[in-house]
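Trainee: sequence below, structure please.
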Amino acid sequence: MFQLGKTLVSEEIIEKDFVCNLSACKGACCVDGDAGAPLTEKETEILVDIYARVKPFLREEGIEAIEAQGAFVKGEDGEWETPLVGNSECAYVIFNEQNIAKCGLEQAFEKGVTKWKKPVSCHLYPIRVTEYTELTAVNYHKWQLCDPACQLGESLQVPIYRFVKDALIRKFGKKWYTELEDIAEEYHSSKA
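Mentor: Next comes the predicted model:
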């Protein structure tokens, strides 16, 4: 781990490679698991505000789950998250013709219906951020479902921090990301 401002960053995000391989995993990270996507307090408000505009992009099962549970729920860990359909997929998930899971929130954003892409936790994946009183931990979340993404990332030589560049800038800012790039460059130079 190394410290960057008020963040503690796992070296794995500069060491490991990753590029989502949706043709292999079918978007399983949005479907498998026992909890919804982590949300910030501000994101819960956004979900409520945009729900009526996003609703036409969602599946009937997702709409039913959201209308029964709410636009967001409190998870077992006491944190906010997206609701689930049948304790499985995220209520905001949709499926394309190839049965690949996609994000209904992101679809609405891409069509210009909203100005909010999706929860930052989804945008950052496979990075998970944990807020503490004094520092924020930035870690790689290894999940067997993403083995094809690790293999594709290796073949393309794309480290995690580059794969999620836009999300890291969204979360921490351009200056923070530029400093991360400098650290990564120094790190790789020292390994050469």
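
Trainee: going forward, measure contacts between C-alpha atoms and count neighbours the same way
Mentor: Noted.

Trainee: can you give me the strands for this protein?
Mentor: Assigned by DSSP state E, the strands in the chain fall at 2-4, 7-9, 73-74, 80-81, 84-85, 89-90, 93-95, 101-103, 127-131, 136-140.

Trainee: so who does residue 103 touch?
Mentor: Contact partners of residue 103, counting by C-alpha atoms under 8 Å, 6 or more residues apart in numbering, are 92-94, 118.

Trainee: now the other sequence, so there's something to compare against:
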Amino acid sequence: MIEVGNVLVHEDLLNNDFVCNISKCKGICCIEGDSGAPLKESEKAILEEIYPKVKPYMTEKGIQAIEEQGKYVLDNDGDLTTTCVDGNKECAYVNWENGITKCAIEKAYEAGEIHWKKPISCHLYPIRTTNYPEFDVLHYDRWHICKDACTFGKELQVPVYKFLKDPLIRTYGEEWYTELENTVKSI
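Mentor: The predicted model follows:
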């Protein structure tokens, strides 16, 4: 682990390559898994506020899931997550374009309807964050469905932390990211 400010960064984020290859995976990460995307407590209020503007970008079954379960849920482990269609697979906020999943929240953002791109856990993926009172730990979440992203990243020689520069800056700020880059250069 390397320490950058009050964040511990696992070396896997520096030593592994990753670039999403949506044309290959079709956005399967939005429709597979044990539960919805992890949410921060502060994101509940955001989902409540933006839902009316996101709803037009959602599928009917996504809207139905939200109306039945709410805009967010506690999963089987008691963790706060996005709501899923059919219990625990497809995120209710999924939208489809040409056979590829898109985020309805992100579509509303791109259309200028809202000013929040999407849950930070989605934006940061495949980085997962463990938050402690004094510090955060960032680690690389390997998932077999992202095999094409690993291959593409290796081909382009883009480490995980560089691929996720924008969401890392969104989370920790530009100064922090610059410190991360400088720390990596000094290793």
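
Trainee: export the strands of structure 1 to TSV and tack on distance to residue 148 of structure 1?
Mentor: What follows is the strands of structure 1, written out as TSV (distance: least, C-alpha to C-alpha, whole Å):
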stretch	distance to residue 148 of structure 1
strand 2-4	28
strand 7-9	24
strand 73-74	31
strand 80-81	26
strand 84-85	25
strand 89-90	20
strand 93-95	20
strand 101-103	16
strand 127-131	16
strand 136-140	16
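
Trainee: out of those strands, the one nearest residue 188 of structure 1 is which?
Mentor: Set against residue 188 of structure 1 and scored by C-alpha to C-alpha, the strands of structure 1 come closest in strand 2-4, at 14.2 Å.

Trainee: now for that closest one, which elements pack on it?
Mentor: Using 3 or more C-alpha pairs under 8 Å, 6 or more residues apart in numbering; DSSP states H and E, the elements in contact with strand 2-4 of structure 1 are strand 7-9, helix 174-191.

Trainee: now render the ones you listed as JSON lines, adding distance to residue 43 of structure 1 and mean neighbour count.
Mentor: Written out in JSON lines, the entries for these read as follows (distance: least, C-alpha to C-alpha, whole Å; neighbours: other C-alpha atoms under 10 Å):
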{"stretch": "strand 7-9", "distance to residue 43 of structure 1": "21", "mean neighbour count": "19"}
{"stretch": "helix 174-191", "distance to residue 43 of structure 1": "21", "mean neighbour count": "13"}
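
Trainee: so which of the strands of structure 1 is nearest residue 147 of structure 1?
Mentor: When the strands of structure 1 are compared by C-alpha to C-alpha, strand 136-140 sits nearest residue 147 of structure 1, at 13.2 Å.

Trainee: average offset between the closest one and structure 2?
Mentor: Aligned to structure 2 and superposed, strand 136-140 of structure 1 gives a mean residue distance of 0.6 Å (mean C-alpha distance after the TM-score superposition for structure 1).

Trainee: quick one: that strand to strand 127-131, angle?
Mentor: Taking axes from the mean of the first three to the mean of the last three C-alpha atoms, to 10 degrees, one finds strand 136-140 of structure 1 and strand 127-131 inclined to each other by 160 degrees.

Trainee: nearest residue to the middle of structure 2?
Mentor: residue 122 (1.1 Å; C-alpha atoms, centre = their mean).

Trainee: leaving out chain neighbours, which residue sits closest to that one?
Mentor: With C-alpha to C-alpha, 6 or more residues apart in numbering as the measure, residue 37 is the residue that lies nearest to residue 122 of structure 2, at 6.6 Å, once sequence neighbours are left out.

Trainee: next, count neighbours for that neighbour.
Mentor: Other residues within reach of residue 37 of structure 2 by the criterion other C-alpha atoms under 10 Å amount to 23.
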